[in-house]
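**Student:** give me the fold of what follows.
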Amino acid sequence: MSSPVVRQWYRDLAMGVRFTFTGGREGWVRALLTAVGVGLGVALLLLTTAIPNALATRESRSAARQDVGTVYPDDNMKSKPTDKSLVVADTDTEYRYREIRGRLVQPEGANAPLPPGLRKFPGPGEMVVSPALAELLKSDEGKLLRDRLPYETVGTIGEAGLVGPKELAYFAGATGLAERIDGSVVARIEKFGPPFEQPEERMDPILILLTLVVFTVLLMPVAVFIATAVRFGGERRDRRLAALRLVGSDSRMTRRIAAGEALAGAVLGLVFGTVFFLIGREIAGSVQVLNVSVFPSYLNPSPVLALLVALAVPAAAVAVTLFALRGVVIEPLGVVRTAKPARRRLWWRLLLPLAGLALLYPMIGQGSENGEFNEYMVIGGVVLLLFGITALLPWVVEAFVARLGSGAVSWQLAVRRLQLSSGSAARMVNGIAVAVAGAIALQMLFSGVEGRFTKSTGLDTTRAQMELTLPQGVSVSAVGEKLKQAKGADTATALSTSTVAGTTGDPEDVTEVTVGDCVSLREIANISSCRDGDVFLMGSPDDPTTLKLATPNRTLYFDPSYSGDTPGAEVAWKLPGEVKKVTERTDSLWTAVSGLMATPGALPAKAEPFLYSTVYVRTDPSVPDALDEVRNAAVAIDPLIRTWEWRTTRQVDQFTTIQTGLLVGATAVLVLIGASLLVSQLEQLRERRKLLSALVAFGTRRRTLGLSVLWQTAIPIALGLIIALGFGVTLGAVLLKMTSTPVAVDWPNVLAMTGIGAGVVLVVTALSMPPLIRLMRPEGLRTE
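**Tutor:** Got it, this is the predicted structure:
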C-alpha cells in the first residue's frame, strides 16, 4: 500500500475516531453502548486466556505443599528423627459434602520444614485454619464441625498454603505421631513438595476432543457478541455518513470513517473490558462454583494471548463494519437501505455448515483406539458449523416474517418492525442461538462418552454408606462397639484382614484371612452356626493353596513377608480341629472374598498388630447429617481414623475436571449472554425512542407497545432456538460418531438447554420494560 493511500486511510480513520468522541450526546451514548458490549466480551476473553495460568498455579500450589506420600512407606517406617524432620498425619475429612484438608504436625527439630502458608508451627491442641474454615467454624452452620476439631484457633493459613480462597484447610499441633508412622497416613518428611518429577500422563484423545470442543463452544458466543456490539447504532451512523457525502466525501471515504468509529468503540471496549476483567477477577476471589475457587492473583492472562485479544478485537470491529456496509448505498440525500432491501441469498449460507461437516467427517470413528484427532480440523469444523447459524438465521427470520399477516395492533407493530429490520433482530439472537447449539452438542457428547470414564466401584450403598479405615494399634472391636452407639449410625460391621503362610522365611504358599465376630462375618458369608473361636473356609474348591493351608490343626504364620528382615517377628497360629466350609452371600458386603475366615477368639493375642481393620457403617436415615455425626464419633475415638463415603461409581479425574471447567465456563457465558442481550435491547429501544414517543402521543397504549416489544423479541428467539436445536443435535451426532459412540439424544436435557436459553431472553425482556416505559413519553419528540 503506497504512502499516500496509507495517509488517506489514517486521516479517514482518525476522523471517524473524532466523530465518536465529539459527536455530542448521541455519539457518546453509542460509543458507551458499543464499549460496554465489546467490553463484556473482552472481559470473558481475558478470563479465558487466564484459565490455563490459574489451573497451573493451583497445581503448583498443591504440589508445593505435598507431604504424606513423598517417601516410600517402607523407607519412611525405617526413618530416624533428625534436626530437619517433621512428622505429618493426613486427617482429611468432609463436612456436608465439602472436602476439608487436614494435617496434624509434630516438628522433631529446630529446622523442621514449615508448611507453606504458616508463619510458625501450632502447638499441641492448637490449629491454624484457612480463612474460609475460620468463617465456617464461627457460623451457625459449623456447629457440628466445631465438635470434630477440638483445637484452639491461633492463626490463619496464608495464600501460599491454599489452592483457593474458599478452600477449607487446617494444620493442628499434635504429640506422639512418631510412634504411629506407617508411611501412608503418618509420615516423616524433611521438606514439602513432590519428591521427584512426575512423568507426564498421556491424555485420552476423547478427552482432548472434549477440551477442544468446550473451549470452541464457549468462545464462539463471545465472538458473536463482540461482532454484534460494534454494529450498535448502525442506522444513525449511516445517516451521519450520508451528511458527509453531502459535503464532498466519496463512498470509500465514508466507509473508512465508519471503520474509524468502530475502531474507536472497540478500543474503548478494550479499556472497559480490562476494567470489567479486573473487577471480575476481584469478585472471583469471593465466589465458589462447583467447589472450585481461585485467588485473584491466579487470573493473570498470558501476555501473548492478551496481546492477541488486544489486536484481534479492533481488527474484527473494522472488518465487521466494512462487511456490514457492503450492501448499503450511502448517498448525499440519504441511505438507500430505507427502501425495500434485496432478498438475502441462501446458497452461500448453507456452504458454511456443510464445510464444517466436511472438516469433521474424515475423523469419524477415531478415538482412544484409532488415533488422535486433528485439533485444527476439529476447531475449524465446529467453528464453521456454529458460524453457519449466524449466517442462516437472518435469512430464516426474513423469510418467516415476510409471510406473517394481520393480527392485534401489538402484533402488527412487531411484525412490521421485523419486516423492516430483520437483520437487527437476527443479530440480537445470534449469540444465544450459538450458545444453545453448542450446549446441546456438548451435552450429547458428554452423555455419550461418560460411560467410558465412569467406573463402577462395586460397592452396594444399600448395605453400608460409610467405610472407616483404622490405623494399626487401634482395637477394632472397641471401635466397632463405640460406633454402634454413635448418633447417626444404625449398624457397624467391623472386619479385619491379613495374610498368613504355611512357612516362615520366604513363603510360597500364602492366603488371606478375614477376621470378625459372628455378626460381622455373616455380612459376607452364609453361616448357619457360629461362635467365638470358630474358623471358616470360603473360596473356590479349585484353589489348591487355600485348601492345603486350611487343614485342621495346621500351624500358619502371620506377617511372613517381614520375617526375613526381623527373624522371629512372625506369629504362629494353630488352626482348630474343625474348619467349616461356607459360601459367599449373593449380596456380600465384600465382593470376591476367599481364603480363611476367623472369629477373634480363634487368633493368638499377638496377631492383632498384623491386622488391617475396617468398620462399615449403615447410617440412620432419620438422623440429620448422619454421615457427619459418624465422622465426629470416629475422630473422637482416634483422629487418625480415615472415613470414606460409599459411592456406586467414580469418574476419571481428567473427565471430571473438564466437566467442571465446562460448567464454570458456561456459567460465565450465560451471564455474558444476559448482559449483552440487555445492552442490545436497550440500544434498539434507544434507536426507536422518537417512534415510540410519537405512537404514545397519538394515543397508543403503553401495554400495546410493551407487547409489541415482547413479540419482536419472541419471534426471532423462537426461530433462533429451533435452528439451534437442529444444529446442536447435528453437531452432537457428528461428535459422537467421531468417538465411535452410538448416537442417542437425551431429549429432556436437550429441551432443558433450549429452555434455559429462552429463560435468559425472558429475563432480559422483563428487565428492559422499565427503560421502555421511560422512553414512551411525549417529551421524546423534542429535538435540537
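**Student:** can we go C-alpha only for contacts and neighbour counts from here?
**Tutor:** Will do.
**Student:** show me the contacts for Val415.
**Tutor:** By C-alpha atoms under 8 Å, 6 or more residues apart in numbering, Val415 lies in contact with 401, 404, 711-712.
**Student:** in a strand, Leu495, correct?
**Tutor:** Yes - counting by DSSP: H, G, I helix; E, B strand; the rest coil, Leu495 is part of a strand.
**Student:** quick one: contacts for Val519?
**Tutor:** Thr493.
**Student:** that one: which element?
**Tutor:** Assigned by DSSP states H and E, Val519 belongs to helix 518-521.
**Student:** which element follows that helix toward the C-terminus?
**Tutor:** Downstream of helix 518-521 (by DSSP H and E), the next one is strand 525-526.
**Student:** centre of the chain to that next one, how far?
**Tutor:** 44 Å (C-alpha atoms, centre = their mean, to the nearest Å).
**Student:** find the residue at the geometric middle of the chain.
**Tutor:** Nearest to the mean C-alpha position of the chain, by C-alpha atoms, centre = their mean, lies Thr660 at 1.6 Å.
**Student:** what's the spacing between the nearest residue to that residue once chain neighbours are set aside and Val664?
**Tutor:** What sits nearest to Thr660 in space, not counting adjacent residues and going by C-alpha to C-alpha, 6 or more residues apart in numbering, is Leu290, at 7.0 Å. Here Leu290 is placed at a distance of 8 Å from Val664 (C-alpha to C-alpha, to the nearest Å).
**Student:** neighbour-wise, which of the two wins?
**Tutor:** Neighbours were counted for Leu290 and for Val664 using other C-alpha atoms under 10 Å; Val664 has more, 16 against 9.
**Student:** before we compare anything, build this one as well:
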Amino acid sequence: MTWLRDLGLGIRFAAAGGREGWARTALTAVGVGLGVALLLAASSVPQLLDLRSARERAREEVAASRRADVPKSDTTVLRISAETEYRGRSVGGFLMRPEGTRPATPPGVAGFPGPREMVVSPALRELLASSEGELLRERLPYRISGTIGDPGLLSPGELLFYAGSDSLTTAAGGHRLAGYGNDSGSDRLPPLLVVLVIIICVVLLVPVAIFIATAVRFGGDRRDRRLAALRLVGTDIRSTRRIAAGEALFGSVLGLLAGLVFFLVGRSFVGAVELWDHSAFPSDLVPAPWLAALIAVAVPLAAVFVTLAALRSVVIEPLGVVRGARARRRRLWWRLPMPALGLVVLGLTGRVDETTPVSPFPIAAGAVLVLVGLALLLPWLVEAFVNRLRGGPVPWQLAVRRLQLNSGAATRAVSGITVAVAGAVALQMLFAAMGDDFERVTGQDPSRAQFHTYSEKVSGDAATRTVEAFRATKGVETVIGTVETYVTRPGTYTADELQPTTSLSIGDCATLMEIAEITSCKDGDVFVVHPRGDRKMSDWVDRTARKGKEIELDPTVGTAAGAKPLRWTLPADARTVTSARDPLGEDHWGIMATVGAIDPRTLPNAQTMAQIRVDGSVEDAAEYVRNTAARIDPGMRVGTLTSVTRDRQYASVQTGLRFGAAATLLLIAASMLVSQLEQLRERRRLLSVLVAFGTRRVTLGWSVLWQTAVPVVIGLLAAIAGGLGLGAVLTWMIAKTVTQWWLFLPLAGTGAGIVLAVTLLSLPLLWRMMRPDGLRTE
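**Tutor:** Here you go, the predicted model:
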C-alpha cells in the first residue's frame, strides 16, 4: 500500500505540477513516444515480411505449371514475361492469352483482360496518366480495362500489368500456366545472412532502448529540487524515490500512448513513402501481439528502474541536492568489463559454418554487451577529457565549464549516436567482408554495350528487321546484332549416333569482328570459328562445318511436314578463326557468315540477339531502346549489362538495413534535439543572467554548439574504435578477412551533420530564452 500511495503521489505531481511539470512530462512523453513508435514498427516487420511473402507466393504459378507436359484445358493460360524497366524502376508484366472460357486469373484481378487490353497496378496507372510516363505509354499501347487489387501486389508502389493477347502461341515463346499459388514456402536464409540479420536487429534497436532511457530522465535537475522540498516536509528518502518513480511511470505511460498515436499516424502515410523502390501497405504494419505486450510492460518498468538507478547517485536532503556540488569522479573499473565480456562471448561462440544452423542468442548477447558497454564508457571518457581542458575563447570556456560541472545530460544525449555509429561501422565491415559470397562478377563489359536483347523462334526476315530497327533507334551508337540458327551435317544416323551440329551466326563485318578474332572482313566472307583452347570442341565444329560441303539449315524446326530441308554449301575459301568474348562475356563459335554470303531472311526459323551501346548524352536513350524492343516483340527480353550481380536475399537484407538505419538516424537526431531543448529550459535563468551581464547572443550560440560537439566527437571516436573491434570479431566469426578499414568516414560525417542540424534547430529557443525577464521568479 505504501508503494502504491507513493507512486500515486508521484503521478499527481506529474499531472498537476503546473506549466513546468507539464512541459517536463510532455518532453518525456514525446521522447518515449518516438522510441515506442520505432519499436512498434520494428515488431511489425515479421508480420510485414510474412504477408508480403504470402502475396508473392499466391501470384506465382502452381507447381504443375513447371512441367513441360501441362495439358490444355478450359482454365489454362498461355503467358510470356513482358517485364521491363523504366527510368531505373522495374515494371513487372505478362502478356497472356486464355485457352478456354474460364481462364485462371492472377490474385487481385477481377476479370481477364481482352486482346489489346491490360489491367494495371494503381501506381502504374498513375505513372501512365502523368507526363513522366509518356515514353512508357508508347511501350504499353494497351487500353486499361481494370486495376489490380492489393492482394495481387507486393507493395502499393509496385509497377505491374497483365496484358491480353489473341496471337500468343507456344511457338512464339508462350508458356502454359495451369493456375496460381505456390505453397512451397519461402527460402531459408543462409547462416551468413542469419548472422547479418541478428546484428542489424541489435544495432537498430539498442539505440532506441538507450534513447527511451534518456528520455525518462528529461528534467532531472528540476525534479530533484522539487524532491528536496518534499524531504523538507518530512518525506523519507525511500518514499522520495518512489514518488520520483511515479512521475517517471506517468511520463512513460503517456509516452506509450503517444508512441501508439505516432505509430498509427505514421502507418497511414507509409504507403505513400517509397525508399529505394520499396514501400509497404499500411495494413501490413501490425505488431506481433506478444511483442506489443512486451513493449507495453517493458517501457514503464524500464522507466521506473532507470529513475531509481539514477537517484542512487544523488543525495536529496531537505535543504537541497548534493549533486549541486562537485561530483565525485566516475570510475572506470566497472565500465570496461562489459564490452570486453561481449567480445569474449562472440569469440566463444566460434566460427559460423556454411551448413550448421546458427543460434541467435549468443551472437545477439555479445553484440548487445559491446554496444551497451560503449554507452557506459562514454561518460567516463567525456569527463576525463573535459577535466583536462583549460583556456580558450569565451564560447569555448563557457561550453567546457558547463561540461565540467555536469556532463551527464550531454553524454546521455550522445550515447545513442555512439551506439548507432559503432554498430553501423561493424555492419559495414561485415557487409564488405561477406560481399564476395553474395556478389558475383559476371564477366560482362558495360563499356562495350549497355543492353542486350534476345528473341527466339522468329523468322529470319523478322530477325533481320530487329537488328535494323535497333540501329535506327534514337540514342543508339552501335548494335552487335546477329541472326542465329542451328545447322547440321546432312546424312542418315542411327539412334545411337550423334548428328554433328553447330551454330550459324549471320551479321555484318562490324558485328563479326566483335565476336571473333577476325583481322579483315568484307561482305560475302564466311568464317569457321573455333572456341579458344578447346581442341575437342573445335574438332566437333569441323565435323559439321566442312569447307566446300553442304550443311542443312535448321532441319528440325520451321519446315512443313515432308518438305525438303533447306541446304547451303559452305564456301571452300572460308577462313578458320578463333572466337572472342562479346560484351556479355560469352564465346561464340561455329559458322559465321556475312549478309552477302547468306541472306538471313531465307532462314525458316532463327533467333535474334543484339548487344547495344547507347550514347550516354542522349536523355532516355535506354527507354528508346526498350520501346523499340516492345514494338518488335512484346515478349522480347531486354537486359542490362553489369559487371557485378548481387544475390536477391542479400540485396533484400541490405534494403532492410537502409530502412532501419534511416529511421534510427532520424530518431537519434530527434533525441539530441529534444535533449538539447530540455537542457536549454533547465538553464533558462543562467542564460538570462549571462545576457543581463552583457554576453552576446553569438557567444552563447557558439557555446551551445561546442557543448554538443565535444561529447559527439568523443563519442564518435569511441564508436569508431568499438565498431572496428566488433566488426573485426564478427568478420573472424564468419571466417572472412577485413577488406575495408576506412568505412567509418561517411558515418563520422553523418554524426557531424547531426550536430550542426541540432544546433541550428535549437537556436530559435535559445534566442527566446536569452531575455532579462527570465530572471523573474515566484
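**Student:** possible to save the contacts of Val415 of the first structure as JSON lines with distance to Leu751 of the first structure, secondary structure and neighbour count?
**Tutor:** Listed next are these as JSON lines, based on distance: C-alpha to C-alpha, whole Å; DSSP: H, G, I helix; E, B strand; the rest coil; neighbours: other C-alpha atoms under 10 Å:
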{"residue": "Val401", "distance to Leu751 of the first structure": "25", "secondary structure": "helix", "neighbour count": "19"}
{"residue": "Leu404", "distance to Leu751 of the first structure": "26", "secondary structure": "coil", "neighbour count": "13"}
{"residue": "Trp711", "distance to Leu751 of the first structure": "22", "secondary structure": "helix", "neighbour count": "19"}
{"residue": "Gln712", "distance to Leu751 of the first structure": "23", "secondary structure": "helix", "neighbour count": "21"}
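**Student:** what is the neighbour count of the residue mapped onto Ser167 of the second structure from the first structure?
**Tutor:** Mapped onto the first structure by TM-score structural alignment, Ser167 of the second structure lines up with Gly176. Using other C-alpha under 10 Å, Gly176 of the first structure is surrounded by 9 other residues.
**Student:** what does Leu270 of the first structure align to in the second structure?
**Tutor:** When the second structure is aligned by TM-score structural alignment, Leu270 of the first structure is paired with Leu256.
**Student:** in what helix or strand does that match lie?
**Tutor:** Leu256 of the second structure is located in helix 237-269, with elements delineated by DSSP H and E.
**Student:** so the residue of the second structure positioned farthest from its centre, which of the three states?
**Tutor:** Centroid-distance maximum for the second structure: Gly548 at 59.0 Å, with C-alpha atoms, centre = their mean. Following three-state DSSP, we place Gly548 of the second structure in the coil state.
**Student:** in the first structure, what range does the lengthiest helix in the second structure match?
**Tutor:** Assignment by DSSP state H gives helix 18-58 as the longest helix of the second structure. Aligned by TM-score structural alignment, helix 18-58 of the second structure corresponds to residues 24-64 of the first structure.
**Student:** the matching stretch vs the second structure, mean deviation?
**Tutor:** On superposition with the second structure, the mean distance recorded for stretch 24-64 of the first structure (mean C-alpha distance after the TM-score superposition for the first structure) is 1.2 Å.
**Student:** what do you get for stretch 209-219 of the first structure?
**Tutor:** Relative to the second structure, stretch 209-219 of the first structure is 0.9 Å off (mean C-alpha distance after the TM-score superposition for the first structure).
**Student:** hang on, the earlier thing: pretty sure the match of Ser167 of the second structure is in a helix, no?
**Tutor:** No - applying three-state DSSP, one finds Gly176 of the first structure to be coil, outside a helix.
**Student:** how near is it to Phe19 of the first structure?
**Tutor:** Distance check for Gly176 of the first structure against Phe19 of the first structure: by C-alpha to C-alpha, it reads 77 Å.
**Student:** all helices for the stretch 1-150 of the first structure, in order.
**Tutor:** Here the stretch 1-150 of the first structure has its helices, by DSSP state H, counting those that start in this stretch, at 3-22, 24-64, 73-77, 131-138, 143-148.
**Student:** still on that earlier bit, what helices and strands are in contact with the helix or strand harbouring the residue nearest to the centre of the first structure?
**Tutor:** In this assignment (DSSP H and E), Thr660 of the first structure forms part of helix 653-687. With contacts taken as 3 or more C-alpha pairs under 8 Å, 6 or more residues apart in numbering; DSSP states H and E, helix 653-687 of the first structure sits against helix 24-64, helix 205-229, helix 422-449, helix 747-767, helix 769-775.
**Student:** ok, for Arg237 of the first structure, nearest residue in space, not its chain neighbours?
**Tutor:** Counting by C-alpha to C-alpha, 6+ apart, Ala258 is the residue found nearest to Arg237 of the first structure once chain neighbours are left out, at 7.6 Å.
**Student:** relative to helix 648-682, how tilted is the longest helix of the second structure?
**Tutor:** Here helix 18-58 of the second structure runs at an angle of 170 degrees relative to helix 648-682 (axes from the mean of the first three to the mean of the last three C-alpha atoms, to 10 degrees).
**Student:** returning to what we had before: what range in the second structure does the helix holding Thr660 of the first structure sit on?
**Tutor:** Taken onto the second structure by TM-score structural alignment, helix 653-687 of the first structure occupies residues 648-682 there.
**Student:** hang on, the earlier thing: please state the offset of the match of helix 18-58 of the second structure from the chain centre?
**Tutor:** Put simply, stretch 24-64 of the first structure sits 18 Å off its chain's centre (C-alpha atoms, centre = their mean).
**Student:** Pro221 of the first structure: what's it in contact with?
**Tutor:** Taking C-alpha under 8 Å, 6+ apart as the criterion, Pro221 of the first structure is in contact with 431-432, 434-435, 669, 673.
**Student:** likewise for Asn300 of the first structure?
**Tutor:** Contacts for Asn300 of the first structure (C-alpha under 8 Å, 6+ apart) come out as 50, 53-54.
**Student:** any idea what it aligns with in the second structure?
**Tutor:** Using TM-score structural alignment, the partner of Asn300 of the first structure in the second structure is Val286.
**Student:** neighbours of the aligned partner of Asp625 of the first structure in the second structure, just the number please.
**Tutor:** The alignment partner of Asp625 of the first structure in the second structure, by TM-score structural alignment, is Asp620. By other C-alpha under 10 Å, 15 other residues sit near Asp620 of the second structure.
**Student:** and Asp620 of the second structure, what does it touch?
**Tutor:** Asp620 of the second structure neighbours (C-alpha under 8 Å, 6+ apart): Arg87.
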